[in-house]
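# Sequence first, then the predicted structure, then my questions.
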Amino acid sequence: MLTITNTNIITPNRIIENGTIRIAEGKIVDIATQRVSAEEQPGEWLDAKGLFLSPGFIDIHVHGGGGADFMDNTVDAFLKVAQTHVCYGTTAMLPTTLTSEPSELLALFDTYMEALNRNVHGSRFLGLHLEGPYFAMNQRGAQDPRYIRNPDPNEYLPILEQYHHLIARWSAAPELPGALDFGQKVHDYGILLALAHTDAIYEEILPAVEHGYRLATHLYSGMSGMTRRNAYRYAGAIESCLLLDAIDVEIIADGVHLPEPFLKLIHKIKGDDKIILITDAMRAAGMPEGKSILGSLTGGIEVIVEDGVAKLPDYSSFAGSVATADRLIRTMINMAGLDLITAIKMMTLNPARLLGCDDRMGAIDIGKDADIVLFDQDIRVHYTFISGKLCYKN
């Protein structure tokens, strides 16, 4: 039994001041509205001294951190990323790929399976996020153009048949030839399907939704806005994702990819329940600014990290973020004007619901996994627990 007392417990509906929770066998077994003393409870005991207690943060789009990237394709890299982000409150994540050679992607599955079994101290892995390679070339951003291609059933069907149990989500451009058939197959396997790096217009996104596309990957980044064709205006992917209730949106809320007006606009339109905060962090997250590599050390591209963001050397595009989960929440409070409960929800319950695991994580509730973060009023993380096990202490 672990008892955490004298803490402000954040639930989806309120904050329980000076509360207490009890944990046994990795689960939350009791929530009390008063503090207790060590003499009152058996087992381990922690006086949180007024810290906020939140569900663990869930990052459904992250590439790296701590000097490592999942595309390094080593177990050590996977574990390093997980151990880096747990220090910032992330208790669960979707390791995310970049466009690559087919052989490189296939090798990654084996690495992931081994890392999954050895990951005992870092953020837990909930499945892979395959970002690409089926993208619009005009919206590639920092994705390597050498590997961008149209969906090919000879490529994706064997992957789905053999590895569908390891894939949590797949991001693609829905307007590409074959993208609707691809999307339907992905959706049929129960994998979250997202539109990304796309030039699709409203008339192309409507059938995409019917074929399973349910999430906008890093809204505004790598997608078209209003466009003209033969003098007529068409709503781009940005306007379509904001308009359609069937589409949730994930946002890189670092305050750089999306400045204050964009954050406020997105929240005004999509509301509290349809927004998911993501880091989209690359290997430089948690590292000093300077030169870095996006993607694998051997096949990646050089980037420059400055002003709290990664950029291509020619400054033509951002190249992934260096954000951590705590920064996202601070940004939504300080720039978007959200209250703490709502900002936390966008990093916990909303992604859990989208992934279909909200029955066991994403909220402080009896019977759910004891994935817990304790932080101060500045959202600085002091403790991170995963299944009731202490994984980080500041």
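Good, I have the coordinates.
# CA atoms for contacts and neighbours, from now on please.
Noted.
# And His61, how far from Thr324?
Note on His61: its distance to Thr324, by C-alpha to C-alpha, to the nearest Å, is 11 Å.
# okay, and the common contacts of those two?
279, 281 (C-alpha atoms under 8 Å, 6 or more residues apart in numbering).
# Next, count neighbours for the nearest residue to His197 once chain neighbours are set aside.
Nearest residue to His197 in three dimensions, chain neighbours excluded: Gly222, at 4.3 Å (C-alpha to C-alpha, 6 or more residues apart in numbering). Gly222: 25 surrounding residues under other C-alpha atoms under 10 Å.
# Spit out the contact partners of Gly222.
Taking C-alpha under 8 Å, 6+ apart as the test, what Gly222 contacts is 139-141, 196-198.
# at 6 Å what do you get?
Counting by C-alpha atoms under 6 Å, 6 or more residues apart in numbering, Gly222 makes contact with 139, 141, 197.
# Can you show me the helices along the stretch 251-394 of the chain?
260-270, 325-334, 340-345, 349-355 (DSSP state H, counting those that start in this stretch).
# Enumerate the positions of the second one that are buried.
For helix 325-334, a neighbour-count test (16 or more other C-alpha atoms under 10 Å) marks 325-333 as buried.
# ok now it, how far from the chain's centre?
14 Å (C-alpha atoms, centre = their mean, to the nearest Å).
# what about versus this one:
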Amino acid sequence: MISIINAKIITPYRVLEKGFVTIEDGRIIDVQATDKWPTASANHQLIDAGGLYLSPGFIDIHIHGGGGSDFMDNDIDAYLNIAETHARYGTTAMLPTTLTSEQALLLETFKVYEQSLSKNKNGAQFYGLHLEGPYFAMEQRGAQDPRYIRNPEPEEYEPILRDYKHLIARWSAAPELPGALTFGRRVCEEGILCALAHTDAVYEEVVKGVEAGYRLATHLYSGMSGMTRRNAYRYAGAIESCLLLDDIDVEIIADGTHLPEPFLKLICKVKAKNQIILITDAMRAAGTNVTESILGSKVNGLPVVVEDDVAKLPDRKSFAGSVATADRLIRTMRNKAGLELAEAVQMLTANPARILGLQHQIGTIAKGLKADLLLFDEDIQIQKTMINGRFVYEK
């Protein structure tokens, strides 16, 4: 049994200025806002937080890599390196995310992911794959490889759902494509979160997507249509539609570069706080100091440059994923969007847990939930990361 005492405990609603949390067998068994600590014994260890913040572990539902590795490398060591790299920055749960690719590479990804699950002892835990593509609008592809972008066809996705649905947590696609509504309904039938992404949809098409089960906007503003004109008439694009419709949650790359301060403030003003999810969208250069890198697989990925705290395509015309870590997202939302600390933390803990249906396992500091916990200081510098009741990182 372990009790973390003398901590500022972050809940989805406020910060408990002084309290303790007790953990046993990897689970939280007690949470109290008091300065009357438990008594240490041979079977009860006390850890003095020294007034640091005690937070739920961060949950990154859109992440491609870090530490010099990418999930599309299709290598178990790459998976473990990414998980351990991001654990140092507070991520305790993640959805390994693919890129648009040839189908053979995707099928190999399923096998490597499954093999990595039992070997991931010291890093952020995997809660299912996020398939980003290949069903995207060509004009909104961003850094997605155009060679592999295509429309959803049952002949392709039905075998994937049949054989690998238990490994897939979410699937992102453009809802306006031919066959995309049928695709969305099938994905939802299998209990997989369906998200709209890299889309040129207008409002009417987004509404149809919502009706077919699309419930999340993948990296709002990035790879997404805005207001457009057709024969002098204005049409709301995917951006305006996702801000307007209450049935769509939004995820944002809160690195402060993909979305500058006015956009962050606008999203927080329009969308309910519990409908905003922070993501890193990190590629392999996250957690490193390199200036050149590769987006996607080392075999056939796209070369990128890393400058101004972001990855870009070599012509500098498009971002190519972020190099952010989860701690940076919290700092950005507090310092640029003007959120209270508890609000920002909610967007990287309770909110993603809820949309994945994991709110009874992770995402908050509450009795019975997994002891995925962080200790960090006023600058959100991670001091300790605990996963399943065991410290996997200590600064």
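Ah, there it is. Everything numeric in this text was worked out from a predicted model, so none of it was measured.
# Of the contacts of Gly222 of the first structure, just say which sits nearest to Ile159 of the first structure.
His197 (21.2 Å; C-alpha to C-alpha).
# Report the separation between the closest one and Phe70 of the first structure.
20 Å.
# What of Glu114 of the first structure?
Counting by C-alpha to C-alpha, the gap from Glu114 of the first structure to Phe70 of the first structure is 13 Å.
# Same check on Asp369 of the first structure?
26 Å.
# same deal with Pro102 of the first structure?
Pro102 of the first structure is 15 Å from Phe70 of the first structure, by C-alpha to C-alpha.
# okay, these two: which has more neighbours?
More neighbours surround Phe70 than the other of Pro102 of the first structure and Phe70, with 29 against 14 (other C-alpha under 10 Å).
# which residue lines up with that one in the second structure?
Mapped onto the second structure by TM-score structural alignment, Phe70 of the first structure lines up with Phe71.
# got the contact list for that match?
64-65, 79.
# now do 10 Å
Going by C-alpha atoms under 10 Å, 6 or more residues apart in numbering, Phe71 of the second structure touches 63-65, 77-82, 96-99, 109, 112-113, 283-284, 296-297.
# next one: Ala33 of the second structure
Counted by C-alpha under 10 Å, 6+ apart, Ala33 of the second structure has contacts 5-9, 15-21.
# For Lys367 of the second structure, see how far away it is.
Distance from Ala33 of the second structure to Lys367 of the second structure, by C-alpha to C-alpha: 13 Å.
# any shared contact partners between the two?
In contact with both Ala33 of the second structure and Lys367: Val21, using C-alpha under 10 Å, 6+ apart.
# In which helix or strand does the closest residue to Asp365 of the first structure other than its chain neighbours reside?
Using C-alpha to C-alpha, 6+ apart and skipping the chain neighbours, the partner closest in space to Asp365 of the first structure is Ile28 (6.7 Å). Element membership for Ile28 of the first structure, per DSSP states H and E: strand 27-32.
# ok, the closest residue to Tyr383 of the first structure other than its chain neighbours - contacts?
Spatial nearest neighbour of Tyr383 of the first structure, chain neighbours left out: Lys393 (4.6 Å); criterion: C-alpha to C-alpha, 6+ apart. Contact analysis of Lys393 of the first structure by C-alpha under 10 Å, 6+ apart lists 86-87, 374, 381-385.
# Please point out which parts of the longest helix seen in the first structure sit buried.
Assignment by DSSP state H gives helix 102-118 as the longest helix of the first structure. Neighbour-count burial for helix 102-118 of the first structure flags 105, 108-109, 111-112, 115-116 (criterion: 16+ other C-alpha under 10 Å).
# Then stretch 385-395 of the second structure?
Neighbour-count burial for stretch 385-395 of the second structure [16+ other C-alpha under 10 Å]: 385-390, 392-393.
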